[in-house]
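>>> can you look at this prediction? I've put the sequence above it.
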Amino acid sequence: MSDQLITNIVFIDSAIPDYQALIVGLTNNSTYFVLEAQKDGIVLASIEN
């Protein structure tokens, strides 16, 4: 496990064209969740955390 402090939480809509480029551009102190249109994003964020 990393000792790095997470200071940014980012939610990314998978419907955005080339959303992977957004992920690549995130800073090291960020964590992200990719939201899928077919699923409840709030539930996914709760489960993954």
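That came through fine.

>>> make it CA atoms for all contacts and neighbour counts henceforth
Fine.

>>> for this structure, what spans make up the helices?
With helices called from DSSP state H, the chain shows them at 19-24, 41-48.

>>> put this next to the first one:
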Amino acid sequence: MVPLILVLLLILLLFGAGFALKALWWVAVVLLVLWLLGFVARPKSSRGRWYRW
């Protein structure tokens, strides 16, 4: 009974980690697209960077 519970917990843990990693990949892709759009659509009046840091 204990090995069955351990295997089920391992499967649940791996499923959760896989879902979290896939979600993080999508967040990274969205941020990359937003950064590229900001780089391309920067105002022409500013000579330097398009962001204010």
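Cool, the structure landed. Small disclaimer: the values here were computed from a predicted structure and weren't measured.

>>> need the TM-score from the superposition.
TM-score for the superposed chains, counting by TM-score structural alignment, normalised by the length of the first structure: 0.27, backed by 21 aligned residues with a Cα RMSD of 2.9 Å.

>>> ok, the residue nearest to Ile23 of the first structure when sequence neighbours are not counted - contacts?
Nearest residue to Ile23 of the first structure, sequence neighbours excluded (Cα to Cα, 6 or more residues apart in numbering): Tyr32, at 7.7 Å. For Tyr32 of the first structure, the contact set (Cα atoms under 8 Å, 6 or more residues apart in numbering) comprises Ile9, Val10, Phe11, Ile12, Ile23.

>>> now the residues you listed as JSON lines including neighbour count?
Conversion of these to JSON lines gives the following (neighbours: other Cα atoms under 10 Å):
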{"residue": "Ile9", "neighbour count": "11"}
{"residue": "Val10", "neighbour count": "13"}
{"residue": "Phe11", "neighbour count": "13"}
{"residue": "Ile12", "neighbour count": "17"}
{"residue": "Ile23", "neighbour count": "16"}
